[in-house]
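> Need the 3D shape of this:
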Amino acid sequence: MGASRSGIAYTVGAYLLWGVLPLYFLMLVPTGPWEVVAWRVLLSFVFCLVLLAVTRGWASLRAIIRQPRLLGWTALAGILIYGNWQVFLIGTLSGQVIETSLGYFINPIFTVLLGVFVLRERISKLQWTAIGIAAVAVVVIIIAHGRFPWIALSLTASFGLYGLVKKQIGSAVDAVSGLTMESFWLIPVAAVTLIIVGSTDGITFGAVSVWHTVLVAGAGIATAVPLLCFAAGARRIDLTLVGMFQFITPVMQFLVGWALLKEPMPTERWIGFAIVWVAIGVFLVDLALKKQRGRRAAPAALI
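Prediction:
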């Protein structure tokens, strides 16, 4: 029960932080998405090294290095989260925050499907109904909007698979050591990216203003903290429950894009999102029913 409660707290905290990240990254303009992600990688690695030094977690890191299987899992996780970061920044900095929110609206349903087909987790008929409704929503958005939502679906796939990898790693890798290795594998990618950016558009870090430099430097912390919370939560609770809580992030991102940034929401897009929200409603009803049945079963087990 204690692990479950802490897992819920970590997971919800991660999703709340991710919900406001678009506003943070928009403050980094004129830095482009490729440069931002490169600094995210390098500064996240530095931040994790500091955490390891403070917590004296070097033994856990050495344990990962001695196991080729864990090295492979952390490398795969690094590739997936890099793809997620890059697509998210492209969407955010190109005025498509609402589409990024769509990706995270769909992601819980994809996560549940991964739980069913890969981890053999069992789900209810209501959850299957929600999956079907969400599939209809994606088709409606593609047809009505006239454009394939590649940003949304890329975010869905990359983060869903990242969550699956973290679940497969489980308790064998703690959150800080895991993110340290994930960032480590991406250092060459980040270095090459900065070289290319420097030779084309030019590096903006340290060249705009003191405040801008501080904000870019803080990208490592802004990146690492929610990921650490997510990693700590994902290995404590079922993957299906992780998927349920993820609705927090897209709701916040949608409100940022629509209410604060005034991104366009034509009628056809409202229809597609409305169908997605119906699917979410079905999921939440199912979750409430499960909790109710759990409360009833607990006293019965004591008799």
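
> going forward, measure contacts and count neighbours with C-alpha atoms only.
Will do.

> Distance check, the nearest residue to S6 once chain neighbours are set aside against G103.
In space, and not counting its chain neighbours, S6 is closest to G233: 7.1 Å by C-alpha to C-alpha, 6 or more residues apart in numbering. In this view, G233 and G103 are 21 Å apart by C-alpha to C-alpha, to the nearest Å.

> Please say which of these two ends up with more neighbours.
Higher neighbour count among G233 and G103: G233, with 28 against 22, using other C-alpha atoms under 10 Å.

> buried sites along the longest helix anywhere in the chain?
Longest helix in the chain, counting residues (DSSP state H): helix 267-302. Buried residues in helix 267-302, counted by 16 or more other C-alpha atoms under 10 Å: 268-269, 271-273, 275-277, 279-280, 282-284, 286-287.

> Which pair in those has the greatest spatial separation?
E268 and L287 (29.2 Å; C-alpha to C-alpha).

> In the chain, what residue spans correspond to helices?
Assigned by DSSP H, the helices in the chain fall at 2-26, 33-55, 58-65, 68-93, 97-117, 125-145, 150-169, 175-199, 210-217, 219-234, 239-245, 248-255, 267-302.

> Tell me which of the ones you listed is the most buried.
Highest mean neighbour count among those (mean count of other C-alpha atoms under 10 Å): helix 97-117, with a mean of 24.

> List the contacts of stretch 267-275.
Identification of contacts with stretch 267-275 by C-alpha atoms under 8 Å, 6 or more residues apart in numbering yields L102, I133, A134, V136, A137, V138, V140, I141, A144, H145.

> picking that back up, now the helices of the chain in a markdown table, with distance to L261?
Below are the helices of the chain laid out as a markdown table (distance: least, C-alpha to C-alpha, whole Å):
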| stretch | distance to L261 |
| --- | --- |
| helix 2-26 | 9 |
| helix 33-55 | 18 |
| helix 58-65 | 41 |
| helix 68-93 | 11 |
| helix 97-117 | 9 |
| helix 125-145 | 20 |
| helix 150-169 | 18 |
| helix 175-199 | 27 |
| helix 210-217 | 20 |
| helix 219-234 | 21 |
| helix 239-245 | 25 |
| helix 248-255 | 9 |
| helix 267-302 | 16 |
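
> quick revisit: from the contacts of stretch 267-275, which two are the most distant?
I133 and H145 (17.8 Å).

> Please look at F148 and I142 and confirm they touch.
Yes: counting by C-alpha atoms under 8 Å, F148 touches I142, with 5.4 Å between them.

> distance of T200 from E35?
Distance from T200 to E35, by C-alpha to C-alpha: 11 Å.

> likewise V54?
For V54, the distance to E35 - C-alpha to C-alpha - is 29 Å.

> same deal with K125?
For K125, the distance to E35 - C-alpha to C-alpha - is 45 Å.

> and this one, so I can compare the two:
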Amino acid sequence: MPKIAPPQSVTLSGLLPALGAYGIWCLFPLYFALLHAVSPFEVVGWRLLCTLPICLVAVLLLGKGPALRTALTTPRLFGALTLSGLLIGGNWLSYVLAVMDGHVLAASLGYYINPLVNVLTATIFLKEKLSARQWIAVALAAIGVALLARGALDTLWISLAIALTFAGYGLIRKVAPVEALTGLTVETMVLAIPALGIMAWQMQQPAGLAMGTSPTISALLFCAGPLTAVPLMLFATAARRLPFAVLGFIQFVTPTGLFLMSVFLFDEPLKPIQLVCFAFIWSAIAVFCWDILSRREAR
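Predicted coordinates:
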């Protein structure tokens, strides 16, 4: 495992890519709604297969070939990126299976648990130190998440699988000495074989493949490539520039955006327990932001 970088400060060069990644992920329900008639397994397969050529073209245009060769021929680095690729692939698959089985709350809960896992990971493995205000924010968020988890104990293992796979992915991309584009290219190379297996399996199903059935569906499926590559590269960039605990806490942007979208766009009913949970989480975000701004003003 490479040496851990010294403690980092919160800068715009790290915050902006993180907000960009989480903001794009907020919009994914709108994209998936357009593909409601397509098998989720096919969507995952095309996400992987369409991301790889985009990465390879970007590597060629930006002259990152030497860096890619180094990543592929350095055993320890290639092993780390193989593991991170399998973790993000497992995260996508866990999410798809949860949604297919009707466990949408469990899937959403996973992304609420993930920031807390990131904070624990940062303090245990990366030796990052949180201020008193930041610990208060973590406690408030933990109370809110616990309220949601209390009503979903039977599917909590699904939420934990989603949270742990994404936290593991973020940790590896944090410490792996590789640029965002190079790392993502290696990860998609690793996942290309499983993706081909998924597509071969889908072709044997009665519905077959949706790609090619209409220009609109085909274009939307191809867009899975850039919609996957861009936020993951932004996330990997932010992971190298931000403290891991801060990166995790910013992730509350995604489930908060999904909550607002579900209420105001999809007219889903708002349960009182959810409102209380979100009140705790939003309070935690406010305290966390207050702490970051206070530190910047002090410097």
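
> on that earlier part again, distance between the longest helix of structure 1 and the chain's centre?
Put simply, helix 267-302 of structure 1 sits 21 Å off its chain's centre (C-alpha atoms, centre = their mean, to the nearest Å).

> next one: stretch 110-123 of structure 2
12 Å.

> Same check on stretch 57-77 of structure 2?
Stretch 57-77 of structure 2 sits 23 Å away from the centroid of its parent chain (C-alpha atoms, centre = their mean).

> In structure 1, which residues correspond to it?
Using TM-score structural alignment, stretch 57-77 of structure 2 lines up with residues 50-70 of structure 1.

> middle-most residue in structure 2, spatially?
F166 (5.9 Å; C-alpha atoms, centre = their mean).

> what separates the counterpart of that residue in structure 1 from Q292 of structure 1, distance-wise?
Aligned counterpart of F166 of structure 2 in structure 1: F159 (TM-score structural alignment). Distance, F159 of structure 1 to Q292 of structure 1, by C-alpha to C-alpha: 30 Å.

> who touches V276 of structure 1 in this structure?
V276 of structure 1 makes contact with F105, I106, I133, A134, A137, according to C-alpha under 8 Å, 6+ apart.

> could you redo the residues you listed as TSV and give each row distance to I187 of structure 1?
As requested, the contacts of V276 of structure 1 are exported to TSV (distance: C-alpha to C-alpha, whole Å):
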residue	distance to I187 of structure 1
F105	30
I106	30
I133	40
A134	37
A137	38
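
> Keep only those that stay in contact in structure 2.
Retained in structure 2: I133, A134, A137, out of these (criterion both residues aligned by TM-score structural alignment, their matches' C-alpha atoms under 8 Å).

> which residue in structure 2 lines up with the second one?
Under the alignment defined by TM-score structural alignment, A134 of structure 1 is paired with A141 of structure 2.

> Hmm, that match is touching A284, no?
Yes: using C-alpha under 8 Å, A141 of structure 2 is in contact with A284, at 5.5 Å.

> Quickly note the distance from the equivalent of A132 of structure 2 over in structure 1 to I98 of structure 1.
Aligned by TM-score structural alignment, A132 of structure 2 pairs with K125 of structure 1. Per C-alpha to C-alpha, K125 of structure 1 is found 30 Å from I98 of structure 1.

> re the thing from before, surely the residue nearest to the centre of structure 2 meets G85?
No: between F166 of structure 2 and G85 there is no contact under C-alpha under 8 Å: 10.5 Å.

> contacting residues for the closest residue in space to C223 of structure 2 that isn't next to it in sequence?
Leaving aside its sequence neighbours, C223 of structure 2 sits nearest to C50 (C-alpha to C-alpha, 6+ apart; 7.8 Å). Each residue near C50 of structure 2 by C-alpha under 8 Å, 6+ apart is listed here: F222, C223, A224, G225, P226.

> Distance-wise, check the fourth one relative to L191 of structure 2.
Here the distance between G225 of structure 2 and L191 of structure 2 works out to 13 Å (C-alpha to C-alpha).

> what sits in contact with each of those two?
L48.

> list the contacts for the closest residue to G95 of structure 1 other than its chain neighbours?
Spatial nearest neighbour of G95 of structure 1, excluding adjacent residues (C-alpha to C-alpha, 6+ apart): E263 at 7.1 Å. By C-alpha under 8 Å, 6+ apart, the residues touching E263 of structure 1 are G95, Q96, V97, I98, G257.

> Which of those residues are still contacts in structure 2?
Contacts from those that recur in structure 2, judged by both residues aligned by TM-score structural alignment, their matches' C-alpha under 8 Å, are G257.

> Considering the contacts of E263 of structure 1, which is situated nearest to F205 of structure 1?
Nearest member of these to F205 of structure 1, counting by C-alpha to C-alpha, is G95, at 21.7 Å.

> Tell me how far the closest one lies from G257 of structure 1.
For G95 of structure 1 relative to G257 of structure 1 (C-alpha to C-alpha), the value is 8 Å.

> more crowded one of the two?
Applying other C-alpha under 10 Å to G95 of structure 1 and G257 shows that G257 carries more neighbours, namely 23 against 16.

> you'd agree the more buried one is up against T100?
No: using C-alpha under 8 Å, G257 of structure 1 is not in contact with T100; the gap is 9.3 Å.

> one step back: check the contacts of V276 of structure 1 and tell me the two furthest apart.
Pairwise distances among the contacts of V276 of structure 1 were taken by C-alpha to C-alpha; the largest, 12.4 Å, belongs to F105 and I133.

> if you skip the residues just before and after it, what's nearest to L209 of structure 2?
L209 of structure 2 sits nearest to M203 (C-alpha to C-alpha, 6+ apart), 5.7 Å away.

> Can you tell me what that neighbour aligns to in structure 1?
By TM-score structural alignment, M203 of structure 2 lines up with G198.

> Structure 1: which residue goes with M261 of structure 2?
In structure 1, M261 of structure 2 lands on V256 (TM-score structural alignment).

> tell me the contacts of that match?
Neighbouring residues of V256 of structure 1 by C-alpha under 8 Å, 6+ apart: V20, P22, L23, V97.
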